[in-house]
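Novice: Quick one: sequence plus predicted model below, questions after.
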Amino acid sequence: MLDDFMTRATLAGIGVAFAAAPLGSFVVWRRMAYFGDATAHAAILGIALSLALNLSIFPGAIAVALIMALTVSALSGRGYAMDTLLGVLAHSALAFGLVAVSFLSGIRIDLMAYLFGDILAVSRGDLAVIWGGAALVVGLIAWRWSALLTSTLNDELAYASGIDPKREQLVLTLSLAITVAVAIKVVGVLLIAAMLIIPAAAARPLSRTPEGMALIAALIGSASAVVGLRGAYVLDTPAGPSIVCVAALCFVATSLIRAFKPGNQAG
């Protein structure tokens, strides 16, 4: 069954959706959209380092994404506005990564595949890494779910409950780095943040509990992967962007549902 490239691509898309759904919910709740984008952009530098050292792209991407996330956490609140800090670091890392890639003259690189994904070229080995990373992220989030929710609500409440908000931030940072690394092959560096944010945002109007939002986000992300891949196959469009387009349409649909709910109408 895994000999079929569409089957592998579909399983890869679903794996990324399951990793991104619970993490994306926290990204939405904590307003960390730019944080996720900066971490994803930094991954290009990690890819360049991995290729230069003749390694798999995953260790380099995870390492640099984690360093970026930890750097942002360490520098925040030290005289720089968060959006300014994230903008400087994200675009600097992307620029240095692209320059570093240009020096790898002895290696054939499909830069577009790293920027926008190449899900149709996912191998069995890639599939194992994607699902292994997804399982690790889901396990981390599930293990710290209650503590993460408490620290998301209020730092003082977390301290009163014996929870260290900085430790929970580190869990999210590690999960984000892993998700970025495994999603590169599927949607690419420039669209990873979209798969984190859009399914979670689309799930918000349909859910009444945090757990429900994470579950619905996973279903929306998975459906977006399946429908987007099918649409890309039929219409001959890029697979990664097609998946994100379907997720965006889901967001529009759920936003309209919320807008036309009886309780939300004037009168």
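Specialist: In hand now; what should we look at? Remember, predicted model here, so these are calculated numbers, not experimental data.
Novice: CA atoms for contacts and neighbours, from now on please.
Specialist: Noted.
Novice: contacting residues for the closest residue to Ala93 other than its chain neighbours?
Specialist: Spatial nearest neighbour of Ala93, chain neighbours left out: Ala42 (4.9 Å); criterion: Cα to Cα, 6 or more residues apart in numbering. Applying Cα atoms under 8 Å, 6 or more residues apart in numbering to Ala42 gives the contacts Ala61, Val64, Ala65, Met68, Ala90, Ala93, Leu94, Gly97.
Novice: okay, pairing it with this:
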Amino acid sequence: MSTAPIVRMNIITGTIMLDDFLIRAILAGLGLVLATGALGCFVVWRRMAYFGDSTAHAAILGVALSLAFSMPIYLGTLGIALGMALAVAYLTARGQPMDTVLGVLAHSALALGLVAASFVPSMRTGLDAYLFGDILAVTRTDLIWIWGGAAVIAGLLIWRWQRLVTASVNEELAMAAGIDPARERLILSLALALVVAIAIRLVGALLISAMLIVPAATARGFAQTPEQMAGSATLIGAVAVLGGLSASLWLDSPAGPSIVAVSAVIYAVSLVVYRR
């Protein structure tokens, strides 16, 4: 049975009505890009792509534990993602190489998550939904979690914006201005953990980093200021969500990967336009 969205035509009025689950998918996607647009800029500036990947992979363990103990998926995922962020901050502060710490923790947590998933019957048959996302299956409760988390992330970034930008541009300059770069890095890590928790149901653990990186990388070639880049990345992410859901409708393709594919196409087009 096809999982593609359904659009119903009202023959009498000649108008097109979207099914409820497609509307929820659109709202969920827009809520996600509200968080990933600006946050993705910091991921690009600080070259934290591997951190996002590692946190997303570790989140599978949170999903398995949530299902095993009948907890909300978002709470279990958030707990593991926050634990990952704090563990990385603790170990790197004590001289451990960042890439090594991320590799060890991410692969260990992913392996534990897959082992735990094998003991959870409901997850054993639906693991693809958490690896690649299932944005078409979001509920009204999911929307509350997604928009609530996105609002927290957006508020946090607005509150710390100048400090985060300064620490991202030059840590020595930040220290001279009385800003602690380690604290700002930890704040970004916690924000990334939260976005992983709200995004895993939408685009899956394997595609979360793409939603953070690709729109921001696309906006980087055209923006003149950090604020312009954040706004452009959010707009590009929104276009990718709408385009990806439309592609899923007409091609009967998976919605999450379709969204990422559209964002990749936009990035490729931007390279051609920027070069000209």
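Specialist: Cool, the structure landed. Please read all numbers here as calculations on a predicted model, not as lab measurements.
Novice: and the residue nearest to Ala93 of the first structure, what pairs with it in the second structure?
Specialist: Matched by TM-score structural alignment, Ala42 of the first structure corresponds to Ala58 in the second structure.
Novice: Now find how far off-centre the one helix or strand its match maps to is within its chain.
Specialist: Ala58 of the second structure belongs to helix 49-68 when assigned by DSSP states H and E. Between the centre of helix 49-68 of the second structure and the centre of its host chain there is 12 Å, according to Cα atoms, centre = their mean, to the nearest Å.
Novice: Quick one: average offset of it versus the first structure, please.
Specialist: Once fitted to the first structure, helix 49-68 of the second structure is off its aligned match by 0.7 Å on average (mean Cα distance after the TM-score superposition for the first structure).
Novice: Can you check what angle separates the helix or strand just after that helix from helix 49-68?
Specialist: Once helix 49-68 of the second structure ends, the next helix or strand along the chain (criterion: DSSP H and E) is helix 73-93. Orientation note: helix 73-93 of the second structure sits at an angle of 140 degrees relative to helix 49-68 (axes from the mean of the first three to the mean of the last three Cα atoms, to 10 degrees).
Novice: Okay, buried residues for helix 73-93 of the second structure please.
Specialist: Within helix 73-93 of the second structure, the residues scored as buried using 16 or more other Cα atoms under 10 Å are 73-86, 88-89, 92.
Novice: After that helix, which helix or strand is next?
Specialist: Next element after helix 73-93 of the second structure (DSSP H and E): helix 98-117.
Novice: who does that following helix touch, helix- and strand-wise?
Specialist: helix 49-68, helix 73-93 (3 or more Cα pairs under 8 Å, 6 or more residues apart in numbering; DSSP states H and E).
Novice: Go through those helices and name the closest to Pro121 of the second structure.
Specialist: Pro121 of the second structure lies closest to helix 49-68 among these, at 9.2 Å (Cα to Cα).
Novice: Need the helices and strands packed on helix 98-117 of the second structure in a markdown table (columns: distance to Trp161 of the second structure).
Specialist: Converted to a markdown table, those look like this (distance: least, Cα to Cα, whole Å):
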| stretch | distance to Trp161 of the second structure |
| --- | --- |
| helix 49-68 | 20 |
| helix 73-93 | 20 |
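Novice: Which of these sits closest to Thr15 of the second structure?
Specialist: Short answer: helix 73-93, nearest of those by Cα to Cα, at 36.8 Å.
Novice: and that closest one, how far from the first structure on average?
Specialist: Helix 73-93 of the second structure sits 1.4 Å off on average (mean Cα distance after the TM-score superposition for the first structure).
Novice: Report all helices and strands that that helix contacts.
Specialist: Using 3+ Cα pairs under 8 Å, 6+ apart, helix 73-93 of the second structure sits against helix 49-68, helix 98-117, helix 181-199.
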